[in-house]
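> Build the 3D model from these lines:
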Amino acid sequence: MKIVKKKYQTGYSTRSLMIKEFDAILNSVNDLEEFFNGNEKVDINVIPVNSERSKNIVLTEVNKRVRSLANPVFWKLYRDGSSRDKTLILFYATCKAYQLIPDFVIDTVLPKWYNMDYELSSYDFKAFIYRISENHPEFGNFSDKNLNNISAATIKILREVGILKKNTLVKEDYNHQILNEIVSNGDSWFLEVLLLNESERQAIIGQ
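From the prediction side, this is the model:
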């Protein structure tokens, strides 16, 4: 997967994978197809946050990630899946919506993994941002608070999906039905984001 020089979006910095929020919203949807087409609206009162402003922020963020993965099969798998399956699908959707996350994994996390350097922290993400900032002026006006927030959110997401346990990189075993659907969706690059080696990736791609 080639790192693309385009403006990165960082809207996920205020939210991680949002499992509870996705559960609440998708469980309230009667027809997923109609929801994707914009014909079924969500009652924001089902969203488990307090203020109306926060509910609207969550709904906007959920819509962004759902639209980035506008293939109903994944959301049907989500509603029927285990908590680990849900986490995997949400991580995939978040990577689709926010190129910064997979680019960080490909640029920084994978080299560490292949070199058997399994320690990862927010400092690695900050170093990645500093390294790419010359070609990405959107980070030029980042305050220390902004950088801390996006770094913490990225590390939290990797922990939620199981790639990171405390500060140690690990490789999880994921549902192959979902991985096969991801490959069929044209995103075999995502297997590398999950730290799968070439033979493991080829075994899934060849199924």
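> From here on, just use CA atoms for contacts and neighbour counts.
Noted.
> Number of residues surrounding residue 3?
For residue 3, the neighbour count with other Cα atoms under 10 Å is 12.
> For it, pull up the helix or strand it's in.
For residue 3, there is no enclosing helix or strand under DSSP states H and E.
> What distance do you get for it to residue 99?
Distance, residue 3 to residue 99, using Cα to Cα, to the nearest Å: 9 Å.
> got it, and residue 117?
According to Cα to Cα, residue 117 and residue 99 sit 24 Å apart.
> Looking at these two, which is more packed in?
residue 99 (17 against 13).
> Pretty sure the more buried one sits against residue 7.
No - here residue 99 does not reach residue 7: they are 9.4 Å apart, not a contact under Cα atoms under 8 Å.
> Return the set of buried residues in stretch 53-67.
Using 16 or more other Cα atoms under 10 Å as the test for burial, stretch 53-67 gives 55, 58-59, 61-66.
> contact partners of that stretch?
Here stretch 53-67 makes contact (Cα atoms under 8 Å, 6 or more residues apart in numbering) with 11-12, 21-22, 36, 44-45, 47-49, 93-94, 96-97.
> And these, which of them are buried?
The neighbour-count test (16+ other Cα under 10 Å) marks 12, 21-22, 36, 44, 47-48, 93-94, 96-97 as buried among the contacts of stretch 53-67.
> Could you list which of those belong to helices?
21-22, 36, 93-94, 96-97 (DSSP state H).
> out of those, which one sits closest to residue 163?
residue 94 (14.6 Å; Cα to Cα).
> To check against the first, give me the structure of this:
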Amino acid sequence: MSGAKYTLSFTTGAALMHESVLVASLYAELQGWPEVRSRVMAENSFQSRTESTLKKLYGEVSRRLKHLTDDQLNLLATGTEAQKKALVWLAICRQYQFIYDFTIEVIVPQYDSARFLLTHEDYDAFFNAKAEWHDNLDSASRQTKAKARQVVFKMLRECGFVGDGNELMHQIFNEQLCQVIGKASGDLRLFLGNG
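Modelled structure (predicted):
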């Protein structure tokens, strides 16, 4: 996963856990993305106030979930809370190179070296280092940078990577989740204590 352009468009709604599980369940039932979109729009499945918000949220969720296999989507629809969190995180990392790289280059090494507190300074140092090579990060406004950091930390909390005090938390995986993610894919290294 290298060479991709960084985008900060993940600020739409943090992890979107509820919406992701709902869409995965519809996909398991309908077996087609156009059918899922039609159902979500017809029934306002996310209880959005406006159609434009519904379209925006569905677009974000579907872009992420299209990176998952059918087996991963089925487990996202039916699995335990821990399995759902892990699969939403996997989809986020596959959609956003920036978050993938932050996980691999900062979060995992920090956890592996027993430094269990993830700080805003850790994130800012990563962001600033990447901004030297990515003009769109370098030219982002202070407000955009702050919002991106806020959303990344919120996603990390919602997906069980950090606690309320931003302490890194070990992910406990069962064999089913390991098989569905795929030991050979290398994606298990995205999860603390499972790489």
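> Serialize the buried residues of stretch 53-67 of the first structure to TSV and add fields for distance to residue 123 of the first structure.
Shown next, in TSV, are these (distance: Cα to Cα, whole Å):
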residue	distance to residue 123 of the first structure
55	31
58	27
59	30
61	26
62	28
63	30
64	28
65	26
66	30
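> State the helix or strand in which the residue of the second structure most remote from its centre lies.
Checked against the mean C-alpha position of the second structure, the extreme residue using Cα atoms, centre = their mean is residue 42, at a distance of 26.2 Å. Residue 42 of the second structure belongs to helix 33-43 when elements are defined using DSSP H and E.
> List the contacts of that helix.
23, 26-27, 30, 45-46, 51, 54-55, 58.
> And the helices in the second structure?
17-30, 33-43, 51-65, 70-78, 81-95, 97-102, 108-112, 120-131, 135-138, 142-158, 175-181.
> Please work out which of those is packed deepest.
Comparing those by mean neighbour count (mean count of other Cα atoms under 10 Å), helix 81-95 comes out on top with a mean of 22.
> Could you tell me where that helix falls in the first structure?
Alignment of helix 81-95 of the second structure against the first structure: residues 83-97, by TM-score structural alignment.
> mean shift between the matching stretch and the second structure?
Once the two models are superposed, stretch 83-97 of the first structure sits on average 1.1 Å from its counterpart in the second structure (mean Cα distance after the TM-score superposition for the first structure).
> In the first structure, what residue corresponds to residue 141 of the second structure?
Match for residue 141 of the second structure (TM-score structural alignment): residue 143.
> That match: neighbour count?
10.
> mind listing what it touches?
Per Cα under 8 Å, 6+ apart, neighbours of residue 143 of the first structure: none.
> so which pair among the contacts of helix 33-43 of the second structure is furthest apart in space?
It's 30 and 51 that sit farthest apart of the contacts of helix 33-43 of the second structure, by Cα to Cα, at 21.9 Å.
> so how far is residue 203 of the first structure from residue 177 of the first structure?
13 Å.
> With residue 11 of the first structure instead?
35 Å.
> Which residue in the first structure aligns with residue 72 of the second structure?
Counting by TM-score structural alignment, the partner of residue 72 of the second structure is residue 74.
> got the contact list for its match?
89, 178, 181.
> Check these against residue 106 of the first structure and report the nearest one.
Nearest to residue 106 of the first structure out of the contacts of residue 74 of the first structure is residue 89 (Cα to Cα; 18.8 Å).
> give me every residue that touches the spatially most central residue of the second structure.
With distances taken as Cα atoms, centre = their mean, the residue of the second structure nearest its centroid is residue 92 (2.6 Å). Applying Cα under 8 Å, 6+ apart to residue 92 of the second structure gives the contacts 15, 64, 99-100.
> Mind putting those residues into CSV with distance to residue 147 of the second structure?
CSV is the format used below for the contacts of residue 92 of the second structure (distance: Cα to Cα, whole Å):
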residue, distance to residue 147 of the second structure
15, 14
64, 20
99, 14
100, 18
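> what's the closest of those to residue 82 of the second structure?
Each of the contacts of residue 92 of the second structure was scored against residue 82 of the second structure by Cα to Cα, and residue 15 proved nearest at 13.7 Å.
> Tell me which residue of the first structure lines up with that closest one.
Going residue by residue (TM-score structural alignment), residue 15 of the second structure aligns to residue 17.
> what do you get for residue 6 of the second structure?
Checking TM-score structural alignment: residue 6 of the second structure goes with residue 8.
> could you list every residue that touches that match?
Residue 8 of the first structure makes contact with 98-100, 136, 138 under the criterion Cα under 8 Å, 6+ apart.
> Report how many residues lie close to the match of residue 15 of the second structure.
The burial count assigned to residue 17 of the first structure is 26, neighbours taken as other Cα under 10 Å.
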